[in-house]
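*Asks:* Got a predicted structure plus its sequence, pasted below:
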Amino acid sequence: MAIDVTVLRVFTDQDGTFGNPLGVVDAAAVDPRDRQRIATDLGYSETIFITLPREGMHSAQAHIHTPTTELPFAGHPTVGAGWWLRDRGMPIKTLQVPAGIVQVTYRDEVTSVSARADWAPAFSIHDVATVDELAAADPDDYDDDGAEHYLWTWLDKEAGTIRSRMFAPSLGIREDEATGAAAVRITEYLSQDLTIVQGKGSIIETTWTPEGWVQVAGRVVDDGVRQID
C-alpha cells in the first residue's frame, strides 16, 4: 500500500522561496521497522514520522531519520512538524523526540521550537573570513572524518546576521540547505540572537538564552503529497 508523504520546505524566506525539503509521515501508516528504508528512499536530509496528538491534547511524538540514521533531535523537522500539525487543525505546545521535549510556539506565519543546545550534534564549526570564501567551499573537502561541518561568516555583525553552509556526508547529506540543529549550535557558540542565511537563501531566526535553551523559528511552505511504497 502506498504511503502518503507530505513534502514541506522549512525555513523559506518571506516570499516562500528556498527552504529545506522535509518528508512528513503519519507514523500510524508505517511499521517502525520501515522508517529508515522510507527515509533512505525519499532522500531528503530528514524525514519525520509523527504520532498524532490524542484528542484534546497538545503534545505529539516524533522520530526523525536522515537517509542513513535516526537522529535524537533536528531543527527543521521539528519546526516542520509543528507547522504541519497546526495546518491539520492540531496545534501543539510540545513535541516529544528522543532527545527530550521540544517546546512549540506559533506567531502568525512563523513556527518556533525551543531546544537544549546540547541536544544538537557537536558540529565542527569553521569561522570563514569572507562570503566569497564561504561560497567557494567544496563539500567534497569535508567528507573524510565522519564529522558534521558548519561554515559561517558575518553578513552584518551589528545586526546579528550570518551566512552559512553545512556539510554532513556521513549522514548522507552532502550539503544541507537549512539546518536547525546547527543553528542551535552556532547561536550557543556566538551567545546571541541571530538571523542565519543558509544554503541558497533559506532564513532561520534564533533566540539565545544563557540557560542553555535556543529558540529556532522559520516559515514553512507545503509542496504537496508524494507517495512511496
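*Replies:* Right, received. Where do you want to start?
*Asks:* from here on, contacts and neighbour counts on C-alpha atoms
*Replies:* Will do.
*Asks:* Now do the contacts for Thr78.
*Replies:* Leu95, Val102, Val113 (CA atoms under 8 Å, 6 or more residues apart in numbering).
*Asks:* rerun that using 7 Å as the cut-off
*Replies:* Val113 (CA atoms under 7 Å, 6 or more residues apart in numbering).
*Asks:* Likewise for Phe18?
*Replies:* So Phe18 contacts Thr12, Lys200, Gly201, Ser202 (CA under 7 Å, 6+ apart).
*Asks:* now, among these, which is nearest to Val220?
*Replies:* Thr12 (6.1 Å; CA to CA).
*Asks:* so how far is Arg165 from that closest one?
*Replies:* Computed as CA to CA, to the nearest Å, the Thr12 to Arg165 distance reads 15 Å.
*Asks:* With neighbour numbers in mind, choose between these two.
*Replies:* Arg165 (25 against 21; other CA atoms under 10 Å).
*Asks:* My guess is Glu177 contacts Asn20. True?
*Replies:* Yes - counting by CA atoms under 7 Å, Glu177 does reach Asn20; the two are 5.2 Å apart.
*Asks:* buried stuff in the one helix or strand Asp132 maps to?
*Replies:* Using DSSP states H and E, Asp132 maps to helix 131-136. Neighbour-count burial for helix 131-136, counted by 16 or more other CA atoms under 10 Å, picks out Leu134.
*Asks:* One more to weigh against that first structure:
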Amino acid sequence: MNDSHSAELLRYAAFTADPAGGNPAGVVLDATGLDAADQLAVAADLGYSETAFLTPAAAGGRAFAVRYFSPRAEVPFCGHATVAAAVALAERIGAGELLFETKAGPVPVLVEAGPDGVLAATLTSVEPHVEPVAAADLTEALAALGWSDGELDPAFPPRVAYAGARHLVLAAATRARLAELSYDFERLAALMTRLDLTTLQLVYRESEHVFHVRDPFPVGGVVEDPATGAAAAALGAYLREVHGVQEAELTLHQGEDLGRPGVLRVELRAGDPRIRVSGTAVPIGPRRG
C-alpha cells in the first residue's frame, strides 16, 4: 500500500462559476504511485460524489489516463469530475484539447476561456446506447423512490441510457414531483447494483430544450449527485433514441433543490452519435494535500 496522502488533492466545483454551487469534485493531477485501494481511500476521505485520478498516458502530450472513484466504489466514467480535472489541468498547462483515457473509452475534452475569463470544458462522450427496462425493475425503482406510475410523464418512457455509465431515465410529470425526493437508500442501491446503474437520471421537461434533473447516487455512497455530466450525456442519447432528436442544444438545471445550482449544456450533432456536455468549473477554497 502506498501513502495515499502524498498526492496533492485539489477541490473544484463543476458546472458552475460559484464555488458554492454545482457539484464538488476531487482532482489528483498526478496519481502516479497510488493503487486502486489508495485512490478509493482518498475519495472516501474527501466524501465528494467523485474524485478523478490522473496519470500521464502512454501517448504522452496532453493525454492522461483517468480513474474515477466515489466514496464507495470505482465508476467507469464521471462527467463532472472530467470537467473539473480538465479545467484544473488547463489552469496549469493552458487551455486547448485534452484526451482522457477512461475505463469507458477515450474521452476528448476541449477547454476554452469564456468572455468573463472563466474556463469551460466540453467533453465528447463515448458512443452511447439505450435499452429498455424490465417492467419488474421499473416497478421496484418506483417503489424505492416512493413514486407512482401516474406521476411519470408518458411522453418520456423509462429507459436505461449509457454514454460512459449506465443511468435509468425516469421523467416526472411535474416539477413538484421532482422537487420532493425522498427515497429508500438501501433498496434503491440494491436494485442499481443488480442493474449496474451509476445513477437514476430523474428529469422534468420545462420546455423543448430545457430540463430540470436530479440524480440519486446510493451506489456511490451519496444520497444525491448535485450535477451529473455522465447522466447528462446519457439523457442526450435517450432523446435521440426515443424522440428522434438529431441536432439540438439542451440546457439542464441541476442542484437547485440541494442549494447547489448548476447548469449543464448538452449538444447533439447530426451525423455524430456521441454526445457533448459542457460546463464551467472553479476551485473550492484552499487546496488539500
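*Replies:* Nice, thanks for sending it over. Just so you know, these numbers come straight off a predicted model, no measurement behind them.
*Asks:* returning to that earlier point: tell me which other helices or strands the helix or strand that the helix holding Asp132 of the first structure is followed by touches.
*Replies:* Next helix or strand after helix 131-136 of the first structure toward the C-terminus (DSSP H and E): strand 149-156. With contacts taken as 3 or more CA pairs under 7 Å, 6 or more residues apart in numbering; DSSP states H and E, strand 149-156 of the first structure sits against strand 124-127, strand 161-168.
*Asks:* now do 8 Å
*Replies:* strand 124-127, helix 131-136, strand 161-168 (3 or more CA pairs under 8 Å, 6 or more residues apart in numbering; DSSP states H and E).
*Asks:* of all the ones you listed, which lies closest to Arg54 of the first structure?
*Replies:* strand 161-168 (35.4 Å).
*Asks:* now that closest one: which residue numbers in the second structure?
*Replies:* Residues 210-217 of the second structure are matched to strand 161-168 of the first structure when aligned by TM-score structural alignment.
*Asks:* Now the matching stretch on the first structure. Mean distance?
*Replies:* Superposed on the first structure, stretch 210-217 of the second structure shows a mean distance to its aligned partners of 0.7 Å (mean CA distance after the TM-score superposition for the first structure).
*Asks:* ok now that stretch, how far from the chain's centre?
*Replies:* Relative to its parent chain, stretch 210-217 of the second structure has a centroid offset of 10 Å by CA atoms, centre = their mean, to the nearest Å.
*Asks:* Flag every buried residue along that stretch.
*Replies:* Under 16+ other CA under 10 Å, the buried positions of stretch 210-217 of the second structure are Phe211, His212, Val213, Arg214, Asp215, Pro216, Phe217.
*Asks:* Give me the mean distance between the longest strand seen in the second structure and the first structure.
*Replies:* Among the segments of the second structure that qualify as a strand by DSSP state E, the longest is strand 272-283. For strand 272-283 of the second structure, the mean deviation from the first structure after alignment is 0.8 Å (mean CA distance after the TM-score superposition for the first structure).
*Asks:* Pick out the residue closest to the middle of the first structure.
*Replies:* Nearest to the mean C-alpha position of the first structure, counting by CA atoms, centre = their mean, stands His76 at 1.8 Å.
*Asks:* Tell me the secondary structure at it.
*Replies:* helix (DSSP: H, G, I helix; E, B strand; the rest coil).
*Asks:* Quick one: map it onto the second structure.
*Replies:* Under TM-score structural alignment, His76 of the first structure pairs with His80 in the second structure.
*Asks:* For the stretch 51-200 of the second structure, just list every one of the helices.
*Replies:* Along the stretch 51-200 of the second structure, counting by DSSP state H, counting those that start in this stretch, helices occupy 79-93, 135-145, 175-179, 185-195.
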